[in-house]
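# Pasting a predicted model and its sequence here:
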Amino acid sequence: MTETAQDDDRPTGQAMRRGAMRRCPACGEGPLFEGYLKVRDHCPNCGEAMHHQRADDGPAYLTILFVSHLGAPLLLWVFLTFQPSPVSMLIWFSLGAIVLCLAFLPLIKGAMIGAQWARRMHGFGGEDAEPASS
C-alpha cells in the first residue's frame, strides 16, 4: 500500500478532533484517558492499542504557548483599560493561567495522540505495532 493510501484511510483532522474530545482516535467512542492524563493501553470499545503514544512534553509546551498568547494581550488590555492594582492582577491572572492550563492540557494531549495515530507514528498501525519483548 502506498503512503497516500495509508494516509487517506486515517484522516488526521478527524483523529485529532476525537483525541481532543478525549475519545479514541480510531473509533471515537472509547475513552482515551484513564484519569486526567493517563492514556489507556487499549481502547475498551475497539481494542486499538494506545501504548505507542509518545506525547511526552509536547502538550505541555503547546499549552504554555497558547495560554501565554491568550493571556498577554488580555493582561495589557486590562491594565490599560481598568488600571487595577498589581497585586490583584497577579492573583487573577495567575489563577486564570492555572485554570486555562488545566483545561487545555488534556485537549492538546488528546489531539497530539490523535495526530500520531492518524500519521502512523511510533508504531501505530505499522509492522512494529506490538511492543518489543525483552
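Thanks, I have the structure now. Residues are numbered from 1 along each chain as shown.

# For the rest of this, base every contact and every neighbour count on C-alpha atoms.
Will do.

# Check the gap between Trp77 and Ser88 for me.
15 Å (C-alpha to C-alpha, to the nearest Å).

# cool, and Cys43?
If you measure Cys43 against Ser88 using C-alpha to C-alpha, the figure is 45 Å.

# One more: Gly19?
In this view, Gly19 and Ser88 are 36 Å apart by C-alpha to C-alpha.

# Ok, Val78 next?
Val78 sits 11 Å away from Ser88, taking C-alpha to C-alpha as the criterion.

# Included below, for side-by-side comparison, is a second structure:
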Amino acid sequence: MTHVPDRPAFEAGSPERPTWPAMRRGLRQRCPNCGEGTIFKSYLKLRPSCGTCGEDLSHARADDGPAYLTILVTAKILGTLMLFVFERWQPGPYVLAAVFSVGAILMSLYLLPRFKGMIVGIQWAKRMHGF
C-alpha cells in the first residue's frame, strides 16, 4: 500500500481573510494584507515580502492565470470594438490592424500586472501556497 502524503489543509481556528478587499488591493498592485506596500519590485517580479507590514509574499504562484485573464479580457473588449469600428466606418485593413495591434499591446501591458496582483490577493485570502 502506498502512502499518500497529507494534503496541506486550512489550520483549524485560523481567521478568515476577506477575499474582495484582497483582490482590490492586488488590482492596485498593493499588499493584500495591508494595502499600503507595493507587491512588485519590477514589472512582474514579486517582492519577497511587503515593505510596510512584512507579509511574506514569496509563496505566491500566479503561473499562467494572469496571462489567461489578460488575453480573455483584451480579446473580448478589442474584438467587440473592432467589429463596431469596422461596421461603422469601414477603415482599411492596414489601418484597422495597426490601430488594434497597438491597442492590444497597450491593454495587455496595462492589465497583466494588475491581474497578477489580483491572483496573489486571492491566494493570500484563501491561504494557498503557504500563505
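Thanks, I have it. These numbers come from a predicted model, not from an experiment.

# so what number do they get for TM-score?
Scored against TM-score structural alignment, normalised by the length of the second structure, the superposed chains reach a TM-score of 0.89; 121 aligned residues with a C-alpha RMSD of 1.2 Å.

# now stretch 73-90 of the first structure, how far from the centre of its chain.
Here the centre of stretch 73-90 of the first structure is set off from its chain's centre by 30 Å, with C-alpha atoms, centre = their mean, to the nearest Å.

# so it aligns onto which residues of the second structure?
Counting by TM-score structural alignment, stretch 73-90 of the first structure pairs with residues 80-97 of the second structure.

# for the matching stretch, which positions count as buried?
In terms of neighbour count (16 or more other C-alpha atoms under 10 Å), stretch 80-97 of the second structure has its buried residues at Met82.

# Same check on stretch 119-131 of the second structure?
Neighbour-count burial for stretch 119-131 of the second structure [16+ other C-alpha under 10 Å]: Ile119, Val120, Gly121, Ile122, Gln123, Trp124, Ala125, Lys126, Arg127, Met128.

# okay, those residues in TSV with distance to Ala62 of the second structure and secondary structure next?
Below are these laid out as TSV (distance: C-alpha to C-alpha, whole Å; DSSP: H, G, I helix; E, B strand; the rest coil):
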residue	distance to Ala62 of the second structure	secondary structure
Ile119	6	helix
Val120	6	helix
Gly121	10	helix
Ile122	10	helix
Gln123	8	helix
Trp124	11	helix
Ala125	14	helix
Lys126	13	coil
Arg127	14	coil
Met128	11	coil
